[in-house]
Structures are given as structure tokens and as C-alpha cells.
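**Q** Sequence and predicted structure, then a few things I'm wondering about:
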Amino acid sequence: MGRLFGTDGVRGVANADLTAELALGLSVAAAHVLAEAGRFAGHRPVAVVGRDPRASGEFLEAAVVAGLASAGVDVLRVGVLPTPAIAYLTGALGADLGVMLSASHNAMPDNGIKFFARGGHKLPDELENRIEATYHSHEAGEPWERPTGAGVGRVRSYDEGFDNYVAHLIGVLPNRMDGLKVVIDGAHGAAARVSPEAFARAGAEVVTIGTEPDGLNINDGCGSTHLDKLQAAVVEHGADLGVAHDGDADRCLAVDAAGQEVDGDQILAVLALAMRDAGTLRKNTVVGTVMSNLGFKIAMRREGVELTETAVGDRYVLEEMREHGYALGGEQSGHVIVLDHATTGDGTLTGLMLAARVSATGRSLTELAGVMDRLPQVLINVPDVDKSRVHSSAELASAVADAERELGETGRVLLRQSGTEPLVRVMVEAADIDHARSVAGRLADVVKSALG
């Protein structure tokens, strides 16, 4: 698998790349790295372990629990819950670490392991590197320290996790949403129970699709990567809006009453103005990425809200927010982080806050999302090129400059090298989709000739 940790934990095909042996070994390594602070403080370390409904999660959970307990960590098994629920419970229960088994929006055969540090925070690279080095040291023959007798970890189910998490979500909402009709697509994933329950407790009339996980149907033609069923259901039921989650429910996309998609940038714009009006948008700043739609940037500038950009990836958004004390950030994909109430992207919380804004203002989601005009965006992946030269090629720089002059203030060009493949991503935004396609195509040709 090369380096085990990717951009969001360890992920691969379950029982092929991600085996029970690997899950057990990584869990022991994580226990040695993340639980030491608890031991030094004089208490038995505790871990919260959850998963999404994938069939492979059952044996991988067993391996993780066995690894943690064998390393002297007491384990609270919370069952099927969203990734942000594991992060929340890790912090709320004072646990030393959290473990989530999920491959997010990936197809069912994949699975993954994501670790959270004390407080429910994602791991920085330094801690991931230490866990990986500890794991490889054991694989090379260095023995584990193995407690015996009363020193081994104890395992128990923590069934209160569901209610505790839902109560937290309801408790941070600014207002109820009585009278609102909402369709929820749970992607047959980790939010299949949580999201409908939370919306119902907040007063909404709830219609559900994609909420019958059987271990095999997660993300299968549903959820945030397949909005067509949600769009049809919202129109069919005359709902005010629809909310779609991915497999582990750390993100959310929405659909308005007319069945039109409302993406992460639009959701972020709506919440930014809501928090600004409520006085909770710290430093009057929202954090986006370099891939945020130009329409979002224009809207924030018009509304007097500052925008800070990071590299693509919710971990970079989160790092920027934590470093500078910002309250709101997110991505076009629907990863939205409300740092006062969550340590990571939380799709259920995002959907609830969006619906609460609709209810509080009495305005439709269509009208609220209309604060920004989503400019057409064309993305072309150019493979088999020397991506390391994307910012040093004079020929390419000249072509980009020409394209930027042609687009003026109503368009944008972004060239970005892939982090995992030998390709360059060419992104062009323009007021007209045909214009964007034309410019993107020309730039892709220059990338091929200059970097091929």
C-alpha cells in the first residue's frame, strides 16, 4: 500500500489492502502513541470505536477492538455512527483516542481506519508518522509491550452514544424548524438513523430515502455522490429542501424545493451570512479552498465577509481555522466545519443548521442560496505529464497569463498537480460554460505539449 496513511486515514479494499491483521497492528500502534498521555496521567486509557454499516466493518471492528484491548486500552463500542459522532464522543467522554471504520463516499468493497486524538481532533502528520513507524517497527520484529492480568483492556458497548450525539446536535441549533418538510438521503450509511432522528427532534417533518443499510448497499446509487433520487423525492413530496449525506456523514449537500442542487460553496455562503448576522462568525472570516467557486468569492466580497483560502482538503481548512481562531470553513464537496460545535466536518449538523436558517428567515433555500451565482466550472485532468514542472514552465505560465487576460474579472484559471497520480488538473471558471470549456481545452493542450 506504500505509505499507509493517506489524506484521510488508512484506506483500501477490505480484506485485500486493509486486512484484519493490519487493522489489529495499527490499533496497537495507535494505542502506544495516543494513549501514553493517559498512562502518564495515572488513568487507564480509553478509546471510542465506531463504524459505518459496511459488512467488512464487522470483522475490522473486531480486530481494532482486540488490538486496543490487548494494549491495555479500555474500549467503548458505540456501533454504527457517523465519523463526526466518534469525534464528538471522543472529546465529550474524555477518551484518549477515537477510531472510526469507514471509507466515506467510496464503494462498499473499500473500508478505512481513521484515528482521532484526545479531544476528538484529527491527527497531524507527525502523529500519523509516529503510528506508522511504530507499526513498521513491530512488523520488523520489535515486540509489543503486552499487559497481562488486570492490565488488559476491558470492552463494553456504549449504547448511550446515539442519544448523546443527537442531543448535542439539537442543543447547538439556533432555532427549531417546526413546519418544515425535509427529505433526507442517508446513503444507506452511518447517518441512516441519526440524521432523520435529529431532524425530527428539531421539529421537521421528515421523509427518508437511503436509510435501510444492509452492509452491502452503502453509497450505491444514493447519497451525496448521486443526487438524482433525492432531487426527485423532494419534488415528489413537495418538500422545502433535501439533505444528502455520504457514507460516513462527515459532509452534506442539499437540494432546494425545485430539485436543484445546492453545493458546499452555496451552503457555506448561507451559513456564513447566518453566523455573521448572529455575531458568531469570528473575525468576520470564512475559510474556503483554492477550488471554491469564484461566485462564492464574489458573494462574500459583496457581503463584506473576508475569505481565506487553503489547499484542497478539509484537513487544511481545519488547520487554518484552528491556527487563526476562525469559526466556519468548508469545501465545495460539502465538508463544512462549524468549529464552535464540531472538531471535524459534520454533515448532519450542516444540514440542520441550513434547515434552521430556512425556518428562521421564512425564506426558501432557493432564495438563500441565491446570494451567490455559481459560475460554470470546467475541470480537465491531463495524465502522463511531469506534474512537478506545472509552476516552472515558462510556456505554460505564458498560456495561463493569456487565459486570465481573456477571462478578466469574470473568470479564473487554476492549475494543480495531483497528490496521488502523474497528472495535472486544469480548472477554468467563466460566466459562460462554453467559454470555460474552450479555455480549459486550450490550456490542457499546452500542459500536454509543455510537460509531456
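**A** Right, received. Where do you want to start?

**Q** For the rest of this, base every contact and every neighbour count on C-alpha atoms.
**A** Will do.

**Q** Residue 24 and residue 71 touch, don't they?
**A** No: under the criterion of C-alpha atoms under 8 Å, residue 24 is not in contact with residue 71, lying 10.4 Å apart.

**Q** quick one, strands of the stretch 301-450 of the chain?
**A** 306-310, 328-330, 336-338, 377-383, 412-417, 423-429 (DSSP state E, counting those that start in this stretch).

**Q** Same list (those strands) but as CSV, adding mean neighbour count and distance to residue 59.
**A** Below are the strands of the stretch 301-450 of the chain laid out as CSV (neighbours: other C-alpha atoms under 10 Å; distance: least, C-alpha to C-alpha, whole Å):
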stretch, mean neighbour count, distance to residue 59
strand 306-310, 17, 37
strand 328-330, 28, 33
strand 336-338, 28, 31
strand 377-383, 18, 37
strand 412-417, 19, 37
strand 423-429, 24, 36
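
**Q** Put this next to the previous one:
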Amino acid sequence: MTRKLFGTDGVRGTANTYPMTAEMALRIGAAVGRYFRRDAGGVHRVVIGKDTRLSGYMLESALTAGLTSTGMNVLLLGPVPTPAVGLLTRSMRADLGVMISASHNPAQDNGIKFFGPDGFKLSDQAEAEIEALIDAGVEPAQAANIGRAKRVDDARFRYGERVKSSLPRDLRLDGIKVVVDCANGAAHRAAPEVLWELGAEVIPMGVAPDGHNINRGCGSTAPQAAAAMVVAHGADVGICLDGDADRVIMIDETGAVADGDQLMALLASRWAVDDRLTGGALVATVMSNLGLERHLAGLGLRLERTAVGDRYVVERMREGGFNLGGEQSGHIVMTDYATTGDGLMAALHFLAAMVQSGQPASALARQFEPVPQLLKNVRFAAGKTPLDSGAVKAAIAGAEAELAGKGRLLIRKSGTEPLIRVMAECEDEGLLNRTVDDIVAAVEAAAI
């Protein structure tokens, strides 16, 4: 069974344009409500969180209408990080969790992500079955069985306590000055609160959402402003979250940026020494740097690669019994504590390493020397399929021949945006640039 509506991470698109319309959100809500409310008896509930996008109000209302029409009781969490939804779905014994967010995308986009009763994201099979229900239509519940909706006021605090509990009980952050960039997103209250409660001196930024400024010139996709703030304030470390706070980029005291690969390398090595890394492996995607793989091999550890998307990372972790994984983009998944990527939790574990080792951020954030990597994105017009072009296929074949034995090439269509991602790694930077540019030129010509 194939999926058309669902992408790499739920349903996503431009707000008020198919599929991110109120009408479609109502239909999705009804279908997913029917899917998880398989029997007529008992109490059925769903938790809904969102980030700070203006369109979140519209989609929240439409989803609530669809869900209650099938007899589901809805608990509205308000603005909370995506990992909070995974946590609270399970801890509040909900049948379903929903997060309204387009993550790192600009404010005009939005998305809908789903979590099963175990707090983990849905499988491809489940999403395909829900799509079939959307297409077929759903019979609403009888009038007496319509669900109720109410606000939950303490969701942010429940999440904050869970995040703090992932650290050793006696660990404090006293004396550490932290810049935290919340991307004007879902963690704009939770992240500064948690850091302050643990004793850190907190310099917050990106904490004034207005519905339009999420991820705009801030957060994990634009860490330059936070890096400048770290240097200007003489901070010890910087934390850059994205719009829904499921990913993080770290900044050391010099203003240097460390991606998810470096953070995973740090955690893997520390956990291995403490005999906490199950299976002797880290799970990451095909996007992670070859340098990470070589670094782990030097420590006697393995890198298990998956398709792009933290959902696929988590699926492999659960299949193999691994407890650490993530993405270069900053999704860090620690299944001992959480069911999905948690940017704030991962950042706290980096700060814990600073406290426990007595080393500065700069000594911890550069675990390995990356192999030169180049990633370029090409946007394509609606209805276009650039990767089917003969010229593009020829350019890719030529690049693969040139890189054979010298590096690697990855070409893929984004699952969340109309983009073709062209990535290559090679020690020879001249060859690296030439091969990527040749493919990009071919894709650009086929994309218009």
C-alpha cells in the first residue's frame, strides 16, 4: 500500500493550500480518529500540540472537529516541542498524539505529525491505511458519542520535568553561561525555563513568536546570530533549536558551530566508555559524514545507516535494540528517555559532558575531522520530476564514475519540501565541487 499524502515526516505543505487546508485537516482528523478508535467502548483520547505558526490555530480547530466527530476526546496542549507530544501521548494514556508543525520550514508552511499510543511515530503502513480512510471517507459517530475537547495547562511543565530527569539527579549547571536560540518556536518558554531551573545563566533569543517569525534568521538552520551572541556575551556554549525543538545545533565558546554528527560522536563515545551504548552501534542516516563512520570504527563501534528521516532512525533503533541515533541536521534520539528527536534533551547531555569532564565546549564539539561534504538544494516547479530527466541521469552517472573509490554521492528528493538534494563527499575538494555543480546544473535545467 503506497502513500501519496504523507511524506518523510507526516503531512506538510503551504498553509491554506492543499493539503494544508482546514477542510483537509478535518478529513485527516476524522480518518485518524476512526483508525485509532477501533472499538465503540471505553474512553478514547488524543493529545494535540503545536508550534507558534499562525496557521496552527486553524489546523488545530479543524483537526479537533474531525477527531471529535469520530468520538475521540481531545486534549489541547498548546505550544509545546514535538518530543513533548511523544512523551505525553504515552504518559497520559492517549490513543494518539498529534503535532502541528512544519519543523524547520518557514512560517508559511505547516504540517501534521502523528504518534501512536506508544509515543512513537507511525509506520509507513499505518500512514498508508490512514490515507485509504481519507480517500474512502469516514462515517461520523452518533450524536450522543461525539467527543469533547479541553485545554491542558501543565503540558510544558510535565515535559520540562521529564527532560531534567534524563540527567543525573545531582547534576547542576551552576556557573555555565548559555545562549539558547528557540527559533521563535515551540520551546520559547520551555527551554529557557529548564536551563535556568538547572542553575545556568541563560541568555535567551528567538523567544518572541508572533506567528510569522518562526525560524526566520534564527534557530538551528540559521545559527549565525546565536554564534555572534555567544561571542558577544562571553558565553560558555550556545544552543540552537528549530521551530518544534526536535533538533539542535551546538555552538562552542569561540562561536564555532557543531552539527548533529559531532554531538552523536560525543554521546556515543561517552556512552560506550560507560557501557551504556547498546549494541555497540550508533544509528544515523545516509547524510551523516563519512568522518563520523571512520571515527566510530576507530573506537570499535559501528554506524548503522538508514534512509533520511528521524522516523527511520527510530525504526532501526527499535528493530536492533539500539539506544542512540540521529541525524546530521540535529535530530538526536535517545530512546532510554524519549521516543523521538529531542533538541533540548540532547543539549542538556552536552552540557552534562562539560560539567562532568571539566572541558570547554570547544574541546567536546569537535570529535572528528569531517570529510569535505557539499550539499546543494534545487527547488523544482509543481508537476516537474527532474530526476526522471535523461540529462540528469547522465550527469549523476558521470559523477558516480568520477567519485568511484574516492568518495560518495547521494541524490534524493526531499520528503518535506519541493527540493532535490545533491550531496557528495570527497577528500579532493576540487572534484567534490565539480561533480556537485554538474549535477545541480542538470537538475536546474530540468526543474523549470
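**A** Great, that's in hand. This structure is a prediction, so every number in the text was calculated from the model and none was measured.

**Q** Can you give me the TM-score here?
**A** Once superposed, chain against chain, the TM-score is 0.90 (TM-score structural alignment, normalised by the length of the second structure); 434 aligned residues with a C-alpha RMSD of 2.6 Å.

**Q** Which one's more surrounded, residue 24 and residue 71 of the first structure?
**A** Taking other C-alpha atoms under 10 Å, residue 24 of the first structure and residue 71 do not tie; residue 71 has more neighbours (25 against 22).

**Q** Now residue 171 of the second structure: closest residue in space that isn't a chain neighbour?
**A** residue 352 (7.3 Å; C-alpha to C-alpha, 6 or more residues apart in numbering).

**Q** For the stretch 51-200 of the first structure, which segments are assigned as strands?
**A** Using DSSP E, counting those that start in this stretch, strands in the stretch 51-200 of the first structure cover 74-80, 97-101, 110-117, 121-122, 155-157, 181-185.

**Q** and of those strands, who's closest to residue 307 of the first structure?
**A** strand 121-122 (23.3 Å; C-alpha to C-alpha).

**Q** possible to save the strands of the stretch 301-450 of the first structure as JSON lines with distance to residue 8 of the first structure?
**A** Formatted as JSON lines, these follow (distance: least, C-alpha to C-alpha, whole Å):
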{"stretch": "strand 306-310", "distance to residue 8 of the first structure": "17"}
{"stretch": "strand 328-330", "distance to residue 8 of the first structure": "15"}
{"stretch": "strand 336-338", "distance to residue 8 of the first structure": "15"}
{"stretch": "strand 377-383", "distance to residue 8 of the first structure": "22"}
{"stretch": "strand 412-417", "distance to residue 8 of the first structure": "18"}
{"stretch": "strand 423-429", "distance to residue 8 of the first structure": "20"}
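
**Q** Minimum distance to residue 39 of the first structure: which of those has it?
**A** It's strand 336-338; of these, that one is closest to residue 39 of the first structure (C-alpha to C-alpha) at 31.4 Å.

**Q** Remind me what the closest one packs against, helices and strands.
**A** Judged by 3 or more C-alpha pairs under 8 Å, 6 or more residues apart in numbering; DSSP states H and E, strand 336-338 of the first structure is in contact with strand 328-330.

**Q** Can you check which part of the second structure the strand it packs on sits on?
**A** With TM-score structural alignment applied, strand 328-330 of the first structure matches the range 324-326 in the second structure.

**Q** all helices of the stretch 301-448 of the second structure, in order?
**A** Along the stretch 301-448 of the second structure, the stretches classed as helices by DSSP state H, counting those that start in this stretch are 310-320, 343-357, 361-364, 390-403, 429-446.
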